[in-house]
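What shape does this take:
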Amino acid sequence: MKISTHLEETVTELDRRFKDCGDVVRRELDISGRKVYVAYIDSMIDREMVEGEFLWDMMYKMGPLPEKNIAAFLQKNAVATVDTKTVDALEDAILEILSGNTAIFFDESTEALIISSKKFPSRGVQNAESEVAVRGPKDSFTESMRTNTVLIRRRIRDTRLKTLQSRIGVRSQTDVTMMYMEGIARPEIVEDIRKRLNGFQIDGIFDCGSLEQLTEKAWYSPFPQFQTTERPDKAASALMEGRIALVVDNSPMVLLLPTTLNCFFQAADDYYNRWGIVCFVRILRYAAAIMAMTLPGFYIGVACFHPEMLPTSLELSFAATRMGVPFPIPVEVILMELAFELLREAGIRLPGPMGSALGIVGGLIIGQAAVDANIVSPIVVIVVALTALASFTIPNEGFASAFRLVKFYLILLASFLGVYGVILGMLTVLIHLASLTSFGIPYLMPYVAVKADENRDFQDGLIRMPLFKIKKRPIFSQRSQRIRYRSEEEKDVFK
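Presented below is the predicted three-dimensional model:
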């Protein structure tokens, strides 16, 4: 619907659209003999700028308004902000009002002046909670999309950092920004993301998690094909590697893609510490991930099906601890695992490290009570506690949840097939991981298709070489833009 030249018709239509919307401020003014209608949403705008500067100047400082092109005249002579535009469709004007801008309509004009006046109530930039780093920046993303893009652009001062903004959600009209480094990111991946974002319609998007589920292809997999982060430095580093960041308004998390299994084992402060310490910690993370997935299943398989694998004294000790326990070993393990999982879910609702403390300490307390009541054996409590500790070492919560789910799959196989079932289950998981891709990138890179990048990605895989040795970007980037570091003796590759 086009804006009418008769202001009364426009006002009537706006009143109809915003009926029973008490937070929408609307007022008709008479400025120099011309009727003007102002509309905005209360507490979503900078009232000092709109009312204290713009409207004040229009009413008390400006002379007569022109009969034609009044919006362009005000843009040039009355509006202090540069971020203004004109629209001729009433739907566009209403969308701008709902987005936090101010719309001004004029009599005998088919255009409305839109002033960028957004000032949403939001929390300030705070410390990261789920990705705590001892060394490095402490700031984290917030629920404001524009604040998040600024936090990234503050770290990458390059005009080749592109930000493509769109709106998703028929009713929510949620702002989504795709950020990438032009010349480094692969154009085919950028285009693929555009198609996926435009390939569906939905009522509303309120967090990046919803967008992730709607755009991933292997929806049946427990392993995420998007990486989430709340750290601006991690997002900026990913962009410099040729990856793409999706910033969703109202979400304190940013999606990074493509991603591989190796990316989930890389913590933000890995690149701020000495390489020897980082290598040691990386190896621990991989070992802990395998332990979190397989330890309960192996215990069931050995204790129930292959006790001959244990020394006689250890087997007798296990048997003594189970005297009087009414449940078989698989049931003991499942009961304790469920208890730890329930405590972990409860702990997620607590701030900071309190959640992890509740998951471990609370689980041990319950385990000790179960041992005292002769419901489970002490060895089961030890196995489950070690499994929980191992899962906490995985830097990404979404990725750790996949191992927690696979753990129960292996427990069930071990309960029926023993150690053979655990090995069979691990083989099926490995085959599944080998079949996954993230926007065309194999999920197990750099451990598969090693010749695709001349084995260069191994330098930041299970171990991390010194930074001056990691001279090339990973497989995500364009082949012509792989080099990212040079010494003084080498040719300047950044021109």
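
drop to CA atoms for contacts and neighbour counts, all remaining ones
Fine.

Counting neighbours, what do you get for F265?
Number of residues near F265 (other C-alpha atoms under 10 Å) recorded here: 22.

for it, what are its contacts?
R282, R285, Y286, I394, P395, N396 (C-alpha atoms under 8 Å, 6 or more residues apart in numbering).

Tell me the spacing between it and V281.
From F265 over to V281 the distance is 10 Å, taken as C-alpha to C-alpha, to the nearest Å.

Same question for T159.
36 Å.

Over to D269?
11 Å.

Likewise for M293?
18 Å.

Comparing the two, which residue is more hemmed in?
Applying other C-alpha under 10 Å to M293 and V281 shows that M293 carries more neighbours, namely 27 against 19.

Spit out the contact partners of the more buried one.
T387, F403, R404, V406, K407, L410.

so where does the residue nearest to the fourth one when sequence neighbours are not counted fall, helix or strand?
When you say that, I think you mean V406. Take V406 and drop its neighbours on the chain: the residue closest to it by C-alpha to C-alpha, 6 or more residues apart in numbering is M293, 6.3 Å away. Secondary structure assignment for M293, by DSSP states H and E: helix 275-304.

Proceed likewise with the subsequent sequence, for comparison:
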Amino acid sequence: MNSAWKRLTKIHKKGKQTPQYKETEENLPQKEISLHLDINLKNIKEVLGNSGDLSVREFKMGKPTLHKVALLYINGLSDKQIIGNSIIERMMGNVNNTESVDPESPSQLFTYIKENILTVATVKDETDFNKLLNSLLSGQTILLIDGLKKALSCSAEGGEIRAITEPTSEPAVRGPKDSFTESLITNTAMVRRRIKSPNLWVEKMKLGKVTQTDVAIMYVKGIVNDKLLNEVKERIGKIEVDEITGSNTIEEWINDDTWTPWPTIFITERPDVVAGNLMEGRVAIFVDGTPIPLILPAVWSQFFQTAEDYYTRWNIASFLRLLRVGAFLITLLGPSLFIAFLTYHPELIPTPLLINLMSQRQGVPFPVFIEAVLMELTFEVLREAGVRMPRPVGQAVSIVGALVLGEAAVSAGIVSSAMVIVVAGTAISSFTIPHHTMLDAVRLLRFLMMILAASFGLYGVGLGVIMLVAHTASVRSFGIPYLTPFAPLIFADWKDTIFRNPKTFLSTRPRLINQKKIKRTGDAQNLGPSQRESQLKDNESKRDSNET
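So this is what the prediction gives:
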């Protein structure tokens, strides 16, 4: 257990920067590309275990010298239309062309195919066997020629992917209706459509010694904080696992605090939300096969904002944000306050209401705390059942189950009707929290507050709130305080937190997140590194001329 804890916390210690672009090939066999085509095909088939989805197309090219050529690709990962039209058709048509150039050697044929025949977008030479396998398993098409110790890697990635659909967990009435998919290229392109700037940089790498998952880091050069960017690269570079199954794996590895209930990394399925956060100086991490990218750093107030807040009037958006924060407090403290008042402080309840509550509890065999825990657990079970079951059946189970069980429990005298109202109100309030990661944290903390209320009454609730605020103030997200801009106190950044000011007043970026270009206005050309480098070179040349 101690060794696992040391390994888990080791990634958060600062040290020498680890190379994050080093490809892990320990799991691949140490073989080389042979001069003989048959040996290359045998080695590839042997490494892949004679996999049934490996397609091999062999033919001959060149006149009068016929050279053996083989085309390899993985079914389902490559676009057969591109392979057929831009590679096979072009090469087979060249075989029957009597006026074509006659490449006498395999190297001449290799150059002729690369420069005159292939019409795909990207063609790259591969001289390493392991890199050739990685390209093949990434959906590219490999071209091998007998008598040559190198191959051609042609970009023909494709296959069946899910179409772009409307967001399911973050819907908007006036905003865009597109959401991310499982394709990394599609996701980065959706963000680039919104930020048409050469300063939007995308750095790709592969993570996972076995899975070799494609991961992309996206940021706006000149706006992002360089210290933040280096910290992100350093933490990602220290991830040493066999499999990267999704963005959640990276999230758990690069988190600042493993044991905090609060989410310290923001997730979304909307491209406009990613674009807006990038323009504030944040960094986005995309993982191939996952439609949910990571945005960091994250602050507490960010989880009560939605994309639709920026498509409606500022006063309506401010009211809705305030409503969400109030619902958050009801979800967190509602059952615990009911337990504390009814168990320890009944004198604080108005007499008519107290008489009504006590009359309802006649015949209930459990204390208030046990009653509340039973009802909350029942509701959590119904919610989980509704999520896991098929959508039409799940909605019926969650709605009908709550009504039937609630009414039956009250009729049987197991719980009081007031407790059903409290639990139902808490559940409805929880649905107003727009991001489920924050909702999951509140669901967990609610039970802790109920235990404190049952043990010490309002004193326990107050103690729990103080401890929770103190813990939240100590949480960091990539060096940024989680309660920014409330702690530390930065009044200038309050304009887009719990309340949203009109957009004419949103002229600056958050100061702790962005420390390079605070103002949202100015010359955009100054963001790029080329302008600054050229200016520095001009200043140095002028200084040298003055000295001479």
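
Translate V325 of structure 2 into the numbering of structure 1.
Mapped onto structure 1 by TM-score structural alignment, V325 of structure 2 lines up with Y286.

still on that earlier bit, which residues are contacting the helix or strand that comes right after the helix holding M293 of structure 1?
Using DSSP H and E, the helix or strand that follows helix 275-304 of structure 1 in sequence is helix 312-321. Helix 312-321 of structure 1 has contacts (C-alpha under 8 Å, 6+ apart) with P307, S377, P378, I379.

Stretch 31-44 of structure 2 too?
Contacts of stretch 31-44 of structure 2 (C-alpha under 8 Å, 6+ apart): 68-70, 127-130, 133, 144-150.

hang on, Y219 of structure 2 in a helix?
No - Y219 of structure 2: not assigned to a helix; according to DSSP: H, G, I helix; E, B strand; the rest coil it is strand.

Please pull up the equivalent of it in structure 1.
By TM-score structural alignment, Y219 of structure 2 lines up with Y180.

separation between the residue nearest to its match when sequence neighbours are not counted and E53 of structure 1?
Closest residue to Y180 of structure 1 in three dimensions, ignoring its sequence neighbours and counting by C-alpha to C-alpha, 6+ apart: I244, at 4.9 Å. Applying C-alpha to C-alpha, the value for I244 of structure 1 to E53 of structure 1 is 39 Å.

and the two? which has more neighbours close in?
Comparing I244 of structure 1 with E53 by other C-alpha under 10 Å, the one with more neighbours is I244, at 26 against 14.

Take the contacts of F265 of structure 1 and map them onto structure 2. Which survive?
Among these, the ones still in contact in structure 2 (both residues aligned by TM-score structural alignment, their matches' C-alpha atoms under 8 Å) are R282, R285, Y286, I394, P395, N396.

I'd like those residues laid out as TSV, including distance to I366 of structure 1.
Below are the kept ones among the contacts of F265 of structure 1 laid out as TSV (distance: C-alpha to C-alpha, whole Å):
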residue	distance to I366 of structure 1
R282	31
R285	27
Y286	28
I394	24
P395	26
N396	27
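
Tell me where structure 2 has strands.
Using DSSP state E, the strands found in structure 2 span residues 54-61, 67-74, 123-126, 141-145, 151-154, 200-207, 213-220, 266-267, 283-287, 294-296, 476-477, 480-481.

Structure 2: matching residues for stretch 368-378 of structure 1?
Under TM-score structural alignment, the match for stretch 368-378 of structure 1 is residues 407-417.

Measure how far that stretch is from the centre of its chain, please.
43 Å (C-alpha atoms, centre = their mean, to the nearest Å).

likewise stretch 297-307 of structure 1?
39 Å.

how about Y40 of structure 1, what's its match in structure 2?
For Y40 of structure 1, the residue aligned by TM-score structural alignment is Y73.

Number of residues surrounding the closest residue to that match other than its chain neighbours?
In this structure, Y73 of structure 2 finds its nearest non-sequential neighbour in T141, 4.9 Å apart by C-alpha to C-alpha, 6+ apart. T141 of structure 2: 26 surrounding residues under other C-alpha under 10 Å.

Which position in structure 1 pairs with T141 of structure 2?
For T141 of structure 2, the residue aligned by TM-score structural alignment is T102.

Am I right that its match is in contact with L95?
No - T102 of structure 1 lies out of contact with L95 (C-alpha atoms under 8 Å); the separation is 10.4 Å.

that older thread, residue contacts, the residue nearest to Y180 of structure 1?
M178, M179, Y180, M181, A185, V190, A238, L256, L257, P258.

Would you quantify the distance from D272 of structure 2 to A172 of structure 2?
11 Å.

Compare neighbour counts for the two and give me the winner.
D272 (21 against 16).

Trace that one over to structure 1, please.
D272 of structure 2 maps onto D233 in structure 1, by TM-score structural alignment.

What of F338 of structure 2?
F338 of structure 2 maps onto Y299 in structure 1, by TM-score structural alignment.

List the contacts of its match.
By C-alpha under 8 Å, 6+ apart, the neighbours of Y299 of structure 1 are V383.

what about the helices in the stretch 51-200 of structure 1?
Ranges of helices in the stretch 51-200 of structure 1, per DSSP state H, counting those that start in this stretch, are 56-60, 70-77, 90-98, 145-153, 187-197.

what about the shortest one, distance to the chain center?
A distance of 45 Å separates the centroid of the chain from that of helix 56-60 of structure 1, by C-alpha atoms, centre = their mean.

what residues does it touch?
I31, S32, A78.

quick one, what contacts the counterpart of the first one in structure 2?
Matched by TM-score structural alignment, I31 of structure 1 corresponds to M61 in structure 2. When contacts are counted by C-alpha under 8 Å, 6+ apart, M61 of structure 2 is found next to H67, K68, V69, M91, N94, V95.

could these go into TSV alongside distance to V400 of structure 2 and neighbour count?
Output for these, formatted as TSV (distance: C-alpha to C-alpha, whole Å; neighbours: other C-alpha atoms under 10 Å):
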residue	distance to V400 of structure 2	neighbour count
H67	71	18
K68	68	18
V69	65	20
M91	64	21
N94	68	17
V95	69	17
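
if we take the residues you listed, which one ends up nearest to G237 of structure 2?
V69 (39.0 Å; C-alpha to C-alpha).
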